[in-house]
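**Student:** here you go, sequence then predicted model.
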Amino acid sequence: MAIYHALKARQLHKRNQNKPTLVITNDLLDTLYAQQGNYRLARRHTAENRRLEAQLRQQEQEAKVAELQGRYDTKEKERSIQLLQQQNRITQLAALQQRTLRNAALLTAGLLLLAVGVLVNRYRLRQRTVQQLAAQKQVLETRDQEKELLLREKTLLLQEVHHRVKNNLQIVLSLLNTQVNTLHEPAAIEAIRDSQSRVQTMALIHQNLYQSESLARIDMLSYFGELTEAISEAFRQEAARVQLHVSVEPLQLNTHTAVPLGLIVNELVTNALKYAFPPGYPDQRVWVTLGQVEAGRYQLVVADSGVGLPASVVPTKVASLGLRLVAGLAQQMKARLEVAAAPSACFTLTFRELPQTPVAA
């Protein structure tokens, strides 16, 4: 019965390919057949067990090899996974670096384009500004040239006007001189000579303006020098024995001031030559001085070393046309006129330069 059940178990284990249990069953059958004395079957089961054990050992070895191979494969896989992860990380870092570099390059390119755009815009604005300035400069130069041309024409015209006025006054002087030659009355001759002197004073103004670079201002040093020479020439006989001293600072005054000053000097010097020195008078000198006493204020002094004026003389009330003319001109200039009658005559005129254009009261 044991053999029967063992054989059934052997068939079952063999069908199920359960080799370990089959080995145990064969050992049991080997023992049972050996007790029964059937050694041939016992050896057969023993030989089968050996084959099974060899197969089991081979399977075990194969299993160990498979396990080792599996472990190796697992480690390799893990290593491969790590390598792949590292490569993936490296790839990600490389991609990130590339993106960063690309973004930086794009940003740099954008900034460069922006800078180039700004520079181009500034260059265009500068070029436009330069062109506008050049156009404005051209317009201004054209206007300046037109103004310069007009000023030159106006200067030439004014010079021509002064030249013609001077020539006309010279004609008047010639006519007066011709008139003097026809007169025999001393009073009439003296009146004509006084008129000639006054006309000569006006003519010298226009002559100086014609010869000067400025048509609005008179060089007083040159003007007074020529004026006193003209007076000395007109009153040659009286001036022959008189020393005339002219001291004028280098001043330039406008015509509105120079004309009345010239007439005042003409009247005072003429009067000094005619009346200050009786015949045989020992010291015969006349001084004409013009200078600036302070900023904007000037002083004219006409003095002589003669016999002086009567104490009762008042320039605005005397019968002499010359002294009344001096007083009137001083009032016109809004100047202060001081008269010292003794021991010698001295006229002091303190004034300011009159405006070039008359101002309404």
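**Tutor:** Noted; the coordinates are in hand.

**Student:** only C-alpha atoms for contact and neighbour calcs from this point on.
**Tutor:** Fine.

**Student:** can you give me the strands in this protein?
**Tutor:** With DSSP state E as the criterion, the chain has strands at 217-219, 243-248, 252-254, 285-294, 297-304, 336-340, 346-352.

**Student:** need these in CSV with distance to L140, can you?
**Tutor:** As requested, the strands of the chain are exported to CSV (distance: least, C-alpha to C-alpha, whole Å):
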stretch, distance to L140
strand 217-219, 28
strand 243-248, 42
strand 252-254, 30
strand 285-294, 40
strand 297-304, 39
strand 336-340, 47
strand 346-352, 37
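
**Student:** just put those strands in JSON lines and tack on mean neighbour count and distance to Q92.
**Tutor:** Shown next, in JSON lines, are the strands of the chain (neighbours: other C-alpha atoms under 10 Å; distance: least, C-alpha to C-alpha, whole Å):
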{"stretch": "strand 217-219", "mean neighbour count": "21", "distance to Q92": "93"}
{"stretch": "strand 243-248", "mean neighbour count": "16", "distance to Q92": "101"}
{"stretch": "strand 252-254", "mean neighbour count": "17", "distance to Q92": "93"}
{"stretch": "strand 285-294", "mean neighbour count": "17", "distance to Q92": "93"}
{"stretch": "strand 297-304", "mean neighbour count": "20", "distance to Q92": "95"}
{"stretch": "strand 336-340", "mean neighbour count": "16", "distance to Q92": "105"}
{"stretch": "strand 346-352", "mean neighbour count": "19", "distance to Q92": "96"}
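
**Student:** out of those, which gets nearest to A109?
**Tutor:** Nearest to A109, of all the strands of the chain, is strand 217-219, at 69.4 Å by C-alpha to C-alpha.

**Student:** second one coming, line it up with the first:
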Amino acid sequence: RIEKALKQYAEQLEVSNKIKEEMERVVNSSPVIVFKWRMEKDWPVEFVSENITQIGYTVEDFISGRIKYADILHPEYREKFHSRLEQHPDIRSDQFNQEYRIFTKSGDVRWVDERTFIQTAPSEKNILQGIILDITERKKAEEALLKAEEIRKKEIHHRVKNNLQVISSLLFLESENFKDKEIVEAFLDSRNRVRSMALIHEELYQSGDMSTIDFADYTRNLLNFLTRSYFMESKNIKLNSQIENVYLGMDTAIPLGMIINELVSNSLKHGFPDAIEGNVNVTLELDNNEFTLQISDDGIGFPENINFRQTASLGLQLVTTLVEQINGTIELERNGRTSFKIHFKELKCKVKV
């Protein structure tokens, strides 16, 4: 009976060894590298599959202790790994996935996807068992797609800008076919509105992330355009801007740019009928997550008998509508000068450093 039991055990052991050898062949011929780490500083390696040679190392490099896993991590990830170890001091069972960069033995940088399972018996230290898979080619493909998408977005903004500029030019040319002052003025006002939107797309085309624009730079360009459009150089009417160093999203920047266009245009057309010099000021300040846009001039002042919220002026109607669009509020101050103040919030803004 003993001989029979030993024979059965030997047969089972032989089968187990064959299965083990087969699994080792599968692992070592696959791109997946198997690791077993001790959950200690720098991650000493207790086991690593033989296919570690695909990134230049040998099993002996790690098992001997000459190289710890932290030694092959890219420097920007080492601190993150140590922090993660500190977050799991008492965990009995957990798993996590992460992507990061490592160094091959020759010094090349490769991206890997790690899938790790943390497990330990109550009386033992935590052990990390997991795999890493080289995903460098996938990362390169993703970067190529992102770059192609960026180029596509730039091209869209460039085409929209060009088309808006064509519309602006057509409106200007069409205005020359009329003698009536009000009709000509209506064409030119529409031209300026289109141009204010074209400038937004031009800023987005030049922007790094193409989702926000440098609003200070945009405002300067818009005021320069309005100066030329209304021939302010000959009258010495100065357009001044003091804009907080922020980047605004397109959904806020477009209506805000049109508000500036309307109110500044209104000041230039009606604020200085006889004067040959004066100032129009545009400021944007940020305080406690709230923006305040102020557009003022030192001209003859806004008429006392006109309610800017209830007027036949298309420009002022647009202003009140656009303020509502950005969920803002607007108020008019008449203290010896005309001053419009618009308060609003922009959750997607970025402050320039």
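**Tutor:** Received it, and whenever you're ready, just let me know what you need. These numbers come from a predicted model, not from an experiment.

**Student:** out of the strands of structure 1, which gets nearest to K317 of structure 1?
**Tutor:** strand 336-340 (13.4 Å).

**Student:** tell me, the closest one lands on which residues of structure 2?
**Tutor:** Alignment of strand 336-340 of structure 1 against structure 2: residues 329-333, by TM-score structural alignment.

**Student:** who touches that stretch?
**Tutor:** Residues from elsewhere that reach stretch 329-333 of structure 2, judged by C-alpha atoms under 8 Å, 6 or more residues apart in numbering: 320, 323, 338-344.

**Student:** if you set the cut-off to 10 Å instead, what comes out?
**Tutor:** For stretch 329-333 of structure 2, the surrounding residues in contact (C-alpha atoms under 10 Å, 6 or more residues apart in numbering) are 292-296, 301-302, 307-309, 319-320, 323-324, 338-344.

**Student:** off-centre distance for that stretch?
**Tutor:** 32 Å (C-alpha atoms, centre = their mean, to the nearest Å).

**Student:** and the alignment partner in structure 1 of L146 of structure 2, what is it in contact with?
**Tutor:** By TM-score structural alignment, L146 of structure 2 lines up with L151 in structure 1. Under the criterion of C-alpha under 10 Å, 6+ apart, the neighbours of L151 of structure 1 are 144-145, 157.

**Student:** V307 of structure 1 too?
**Tutor:** V307 of structure 1 neighbours (C-alpha under 10 Å, 6+ apart): 272, 275-278, 281, 283-284, 341-345.

**Student:** out of these, who's the most crowded?
**Tutor:** Comparing these by number of neighbours (other C-alpha atoms under 10 Å), A272 comes first, having 25 neighbours.

**Student:** mind listing what that one touches?
**Tutor:** 238-239, 242, 266, 284-286, 302-308, 345 are the contacts of A272 of structure 1 under C-alpha under 10 Å, 6+ apart.

**Student:** any idea how far T142 of structure 1 is from the most centrally placed residue in structure 1?
**Tutor:** Centroid-nearest residue in structure 1, with C-alpha atoms, centre = their mean: L133, separated by 13.0 Å. With distances taken as C-alpha to C-alpha, to the nearest Å, L133 of structure 1 is found 14 Å from T142 of structure 1.

**Student:** next one: Y210 of structure 1
**Tutor:** 28 Å.

**Student:** neighbour count winner among those two?
**Tutor:** Taking other C-alpha under 10 Å, Y210 of structure 1 and T142 do not tie; Y210 has more neighbours (22 against 12).

**Student:** quick one: residues contacting whatever residue of structure 2 lines up with the more buried one.
**Tutor:** Aligned by TM-score structural alignment, Y210 of structure 1 pairs with Y205 of structure 2. Residues in contact with Y205 of structure 2 (C-alpha under 10 Å, 6+ apart) are 150-151, 153-161, 199, 211, 213.

**Student:** next one: Y205 of structure 2 from R228 of structure 2, what distance?
**Tutor:** Counting by C-alpha to C-alpha, the gap from Y205 of structure 2 to R228 of structure 2 is 23 Å.
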